[in-house]
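>>> With the sequence up front, the predicted model follows.
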Amino acid sequence: MTHAPTVTVRRATREDLPAIAEIAAHYVLHTVTTFQTEPLTLAGWEERWESLRAAGRPFLVVTVADGSGLPDDVAGFAYVGAWRERPAYAATGEDTIYLAPGSEGRGLGRALLSRLLDEAREAGVREVVAVVSDAESPASVVLHEKLGFRQVGRLERVGFKHGRWLDTVLLQRSLG
């Protein structure tokens, strides 16, 4: 008898950081989904995780358990960081969300982003901004729009990666 996989969205732990670093590195090295050009080290992810925790901002993972008794696999992560560092922006956050390659199309992104928005609201975030590369991320734009974000702008040719200039789409959702 096979069991359907169990999906869990929960707060990220230090033990999740190697999987998070691996997922993020894939996007940095092989896509233009992120404008990062060098993968963040594990120490860098530890620093980011600690800083978000200290700021009271959510940092979540989605896991999938296959029923085998083996540890759940981290299938994605998301967090809400600062939109800008100036104090006037304190109640505005920028979301980041990535799924492990091959985890797309299973509802994991929706579950992860939905919970992230709930936790961001509880943390006092009033506005969430998403900055999405439009070159390879139509699914990300669609996901954000399905969860109430609206497109509020486009920045043209603001990033250069893998030999080409890239635009970003700005989306925003009010939580207040």
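Structure's in. What do you need?

>>> C-alpha from now on. contacts and neighbour counts both.
Fine.

>>> Who's the closest spatial neighbour of the residue nearest in space to the middle of the chain, skipping the chain neighbours?
Nearest to the mean C-alpha position of the chain, counting by Cα atoms, centre = their mean, stands Ile97 at 1.4 Å. Nearest non-adjacent residue to Ile97, counting by Cα to Cα, 6 or more residues apart in numbering: Ala78, 4.2 Å away.

>>> dropping in the other structure now:
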Amino acid sequence: MVFDIRDTLADDLPAITAIYVDEVLHGTATFELDPPDVAEMASRRQAVQALDLPWLSAVVDGQVVGYAYLAPFRLRPAYRYCVELSVYLAPEARGQGIGRALMEALIARARAMGLRHLIGVIGDSANAGSIGLHKATGFREAGVWRETGWKFDRWIDVVLMQLDLNPDGRPPESPGLRL
């Protein structure tokens, strides 16, 4: 499958919303229960971009089939070098290398920004595809919150994965996020 990774455009938001709504209604990658509308997704994108963080789209034949973004891990200034990475794909785009390309693009952007850690927060310890994708791009497991989410009439784990962009621990060279 031939695809392009690019910065998300406002025109991408209906497709992005549809991808996310499908996951809210049918998947465990998010513990959100009520699907957001396009206006809400636009607001979320705007909040991410206001911090100069990337929000990317994966496009096949002019159609958005996936998206990914970085967001603050926590809002306290001490966490200004740590961001959470999120990737969502349309069902037909899974297993095609698109998720990996989105993740690699975000990792490159995070490095260029002088950030230190990327955190993956994976809903459902049974989500082997997402866990494998994180491992394939250098993430390591940082812990599991057991049975912390209740969705689809069952308890669901949260798997935390972490990628250290500065493993030697030297002092930061950038001011980090403006939190």
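Received it, and whenever you're ready, just let me know what you need. What you see is a predicted model, and the numbers here were worked out from it, not measured in a lab.

>>> re earlier: isn't the residue nearest to Ile97 of the first structure right up against Asp95?
Yes: the criterion here is Cα atoms under 8 Å, and Ala78 of the first structure meets it with Asp95 at 7.1 Å.

>>> Please enumerate the helices of the first structure.
Applying DSSP state H to the first structure gives helices spanning 17-30, 42-54, 108-122, 138-146.

>>> just the ones you listed: most buried one?
Of all those, helix 108-122 carries the top mean neighbour count, a mean of 20, counting by mean count of other Cα atoms under 10 Å.

>>> so that one aligns onto which residues of the second structure?
Counting by TM-score structural alignment, helix 108-122 of the first structure falls onto residues 98-112 of the second structure.

>>> Mean distance between that stretch and the first structure after superposition?
After superposition onto the first structure, stretch 98-112 of the second structure sits on average 1.0 Å from its aligned residues (mean Cα distance after the TM-score superposition for the first structure).

>>> what's in contact with that stretch?
The contact list for stretch 98-112 of the second structure, computed with Cα atoms under 8 Å, 6 or more residues apart in numbering, reads 3, 5, 54, 56-58, 66-70, 85, 87-89, 116, 118, 133, 137, 165.

>>> Now, of those, which are buried?
Buried residues within those, defined by neighbour count using 16 or more other Cα atoms under 10 Å: 3, 5, 54, 56-58, 66-70, 85, 87-89, 116, 118, 133, 165.

>>> Would you mind measuring from the residue mapped onto Gly163 of the first structure from the second structure to Glu32 of the second structure?
Matched to the second structure by TM-score structural alignment, Gly163 of the first structure sits across from Asp153. Applying Cα to Cα, to the nearest Å, the value for Asp153 of the second structure to Glu32 of the second structure is 14 Å.

>>> Who has more neighbours out of those two?
For Asp153 of the second structure versus Glu32, neighbours defined as other Cα atoms under 10 Å are more numerous around Glu32 (16 against 6).

>>> Give me the spatial nearest neighbour of the more buried one, chain neighbours excluded.
Leaving aside its chain neighbours, Glu32 of the second structure sits nearest to Val24 (5.9 Å; criterion: Cα to Cα, 6+ apart).

>>> Aligned counterpart of the one you found in the first structure, please.
So, by TM-score structural alignment, Val24 of the second structure is matched to Val28.

>>> Spit out the contact partners of its match.
Val28 of the first structure makes contacts with 34-39, as judged by Cα under 8 Å, 6+ apart.

>>> quick one: which of these has the most company?
Of the contacts of Val28 of the first structure, Thr34 is surrounded by the most neighbours, 21 neighbours in total, counting by other Cα under 10 Å.

>>> OK, contacts around it?
Taking Cα under 8 Å, 6+ apart, we find Thr34 of the first structure in contact with 27-28, 133.

>>> for Val9 of the first structure, same thing?
Val9 of the first structure neighbours (Cα under 8 Å, 6+ apart): 60-63, 111-112, 115.

>>> again, but for Gly149 of the second structure
31, 155-158.

>>> Distance check, it against Val158 of the second structure.
Noted for Gly149 of the second structure: a distance of 8 Å to Val158 of the second structure, by Cα to Cα.
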